[in-house]
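Visitor: Curious how this folds, go ahead:
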Amino acid sequence: MKARGTWQGMLTVFRFNWPLYLAAGVVLLAALAGIFLLSMPWLKLSCAAMAAGAAYFIFVSLGVSHLVYDRSDLYRWNWFQRALPGMRPQRIVVCHSGFDEVSEALKEQLVPGDCVVLDHYDPALLTEPSIHKARRLFPPTPGTLDAPFDRWPVEAGSADAIFGLLAIHEFRSVEERARWFAEARRCLKPGGRIVIAEHLRDPANFLAFGPGFLHFHSAANWRRCWEMAGLRAADEFPVTPWIRFFVIVAP
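Guide: All right, here's what the predicted structure looks like:
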């Protein structure tokens, strides 16, 4: 598998969300021009505030994206030791919502006997523009199976580990995510584990992404989803202040 580039994660975030960064750049330039061209103090102050806000969004959100996706343990995989302690999964299921950045690496790191990659992408259901851009730019890898988020072409009780990494938040309602967890439970072997990683709707992500943090869900919201499916958390831990892993098991 090709090694990740030093700036790959940050550039991917920019590529999927470039209209937002373009708009922020236009606001920044216009506000800077206003500071120098306008004469009224309150207008200069307003422009300075606008410039500060636009610059903060551009540089902080991209800087945090670089720390999370390029500099942290997220794609260095040392978290396996905690998420799957002592396990050598023979069959894994990898779920994504239109952008698969992990299945090849998971197969390389875990060397399972079988890896099923499920694509839950549904343009009628998923509303975020960035996921549609991702799908156009990065088609599914060969062998990926199209699968509704709550009806998988996977045998019951057949998976040692199921992964949903930075993908399941795309389903916007509690009920949809609970149905995803219920289907994961159906496919899980006794003693198996469901591993999800997500940004959370919390202060750290608000400071990093501003109003964009509303696209994420709170830890309590996630807990409600898997408990509705009759599951419980065996462990949870952060990878950076902006990403949290949840390890879910059947009682």
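
Visitor: When you work out contacts or count neighbours from here on, use the C-alpha atoms and nothing else.
Guide: OK.

Visitor: all strands in the chain, in order from the N-terminus.
Guide: Applying DSSP state E to the chain gives strands spanning 91-96, 114-119, 145-146, 159-165, 188-198, 232-238, 244-249.

Visitor: Make CSV out of those and add distance to Phe181 and mean neighbour count.
Guide: Output for those, formatted as CSV (distance: least, CA to CA, whole Å; neighbours: other CA atoms under 10 Å):
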stretch, distance to Phe181, mean neighbour count
strand 91-96, 11, 24
strand 114-119, 14, 21
strand 145-146, 17, 16
strand 159-165, 10, 24
strand 188-198, 9, 21
strand 232-238, 11, 15
strand 244-249, 9, 21
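
Visitor: For the comparison step, fold the sequence that follows:
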Amino acid sequence: MEISRRKFQGVLNILSFNRHFYVFGLIALVLIIGSKYIFNWNNNLFWLVICGFIYGLTMPLIVSAYVYDFSGFYHFDWLKKINLDDSKQNLNLNINAGFDETSYIIKNVLPKSELQVYDFYNAKQHTEPAIIRARKVSLVYPNTEQIKSNIIPLSDNSVNNIFLLSAIHEIRKQDEKIQFLKECRRVCKPNGNVIMVEHLRDLPNFFAFTIGFTHFFSKTTWVKAFKEAGFTSINETKFTPFMSIFESK
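Guide: Below is the predicted model of the structure:
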């Protein structure tokens, strides 16, 4: 099945899933502008605050358009460059938090390999409003199974590749992340790969998302989690300044 994306679908997703942020931001902006007629604002400070609010509201949309709509991320050329083996004997996993834009694309890139999709979303543990809204409009790949983040229902050394694409930052607790990655390590074959794509809590993403960059985790946090889960090889490649591709074994 070929999935075609609408123009500016990435930006529209950001607006839809994070609309509470934009509603509150616009209300705050209107109140600040209105306060100029009540309080004796310092003119330079007033315009600094206004520009800061406008920057905070528009820059995430500009960067999201660049990353998700114009960079070619969803063409998956970055995955093709990894040169993963594709054969009928292979089993690949795509694990998400209930918002799935990638399973059909992975199947198109690796058509011979079997693809199993898992959803680890837990309403009690993963409470971000954005992911709750995203789940309501997500595509569901055939035979997608709901799992717990600490149990992947497969035998040891049975999986060739596991894809974690902009998903496991929804696991907020470090211990839960480590346990999840231990399960990934357990089910992977000795030469298997875990391929994770994430924004990082770093300077480029601070300039892109301002305070919103705290929703992501630092490279140090991820590397520590992978190492504690038993991975010995962790390689990072940048896809645009705002996204990192980790290949771990």
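
Visitor: circling back to that earlier point, include distance to Ala182 of the first structure when you put the strands of the first structure into JSON lines, please.
Guide: Formatted as JSON lines, the strands of the first structure follow (distance: least, CA to CA, whole Å):
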{"stretch": "strand 91-96", "distance to Ala182 of the first structure": "14"}
{"stretch": "strand 114-119", "distance to Ala182 of the first structure": "16"}
{"stretch": "strand 145-146", "distance to Ala182 of the first structure": "18"}
{"stretch": "strand 159-165", "distance to Ala182 of the first structure": "12"}
{"stretch": "strand 188-198", "distance to Ala182 of the first structure": "10"}
{"stretch": "strand 232-238", "distance to Ala182 of the first structure": "12"}
{"stretch": "strand 244-249", "distance to Ala182 of the first structure": "11"}
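
Visitor: Please name whichever of the ones you listed is nearest to Trp152 of the first structure.
Guide: Closest approach to Trp152 of the first structure among the strands of the first structure is made by strand 114-119 (7.7 Å; CA to CA).

Visitor: on contacts alone, who are the packing partners of the closest one?
Guide: strand 91-96, strand 145-146 (3 or more CA pairs under 8 Å, 6 or more residues apart in numbering; DSSP states H and E).

Visitor: Turn those into TSV, including distance to Ala220 of the first structure.
Guide: Output for those, formatted as TSV (distance: least, CA to CA, whole Å):
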stretch	distance to Ala220 of the first structure
strand 91-96	22
strand 145-146	30
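
Visitor: Compare those and give me the one nearest Asn205 of the first structure.
Guide: In terms of CA to CA, the element of these nearest to Asn205 of the first structure is strand 91-96, at 21.7 Å.

Visitor: for the helices and strands packed on strand 114-119 of the first structure, which one sits closest to Glu176 of the first structure?
Guide: It is, among those and with distance given as CA to CA, strand 91-96, at 14.5 Å.

Visitor: Can you check which part of the second structure the closest one sits on?
Guide: With TM-score structural alignment applied, strand 91-96 of the first structure matches the range 91-96 in the second structure.

Visitor: what residues does the matching stretch touch?
Guide: Stretch 91-96 of the second structure has contacts (CA atoms under 8 Å, 6 or more residues apart in numbering) with 103, 113-121, 158-168.

Visitor: Same check on stretch 133-148 of the second structure?
Guide: By CA under 8 Å, 6+ apart, the residues outside stretch 133-148 of the second structure that reach it are 13, 16-17, 98-101, 103-104, 116-122, 153.

Visitor: for stretch 195-209 of the second structure, same thing?
Guide: Stretch 195-209 of the second structure is touched from outside by 56, 59-60, 63, 161-167, 169, 212-219, 241-248, with contacts defined as CA under 8 Å, 6+ apart.
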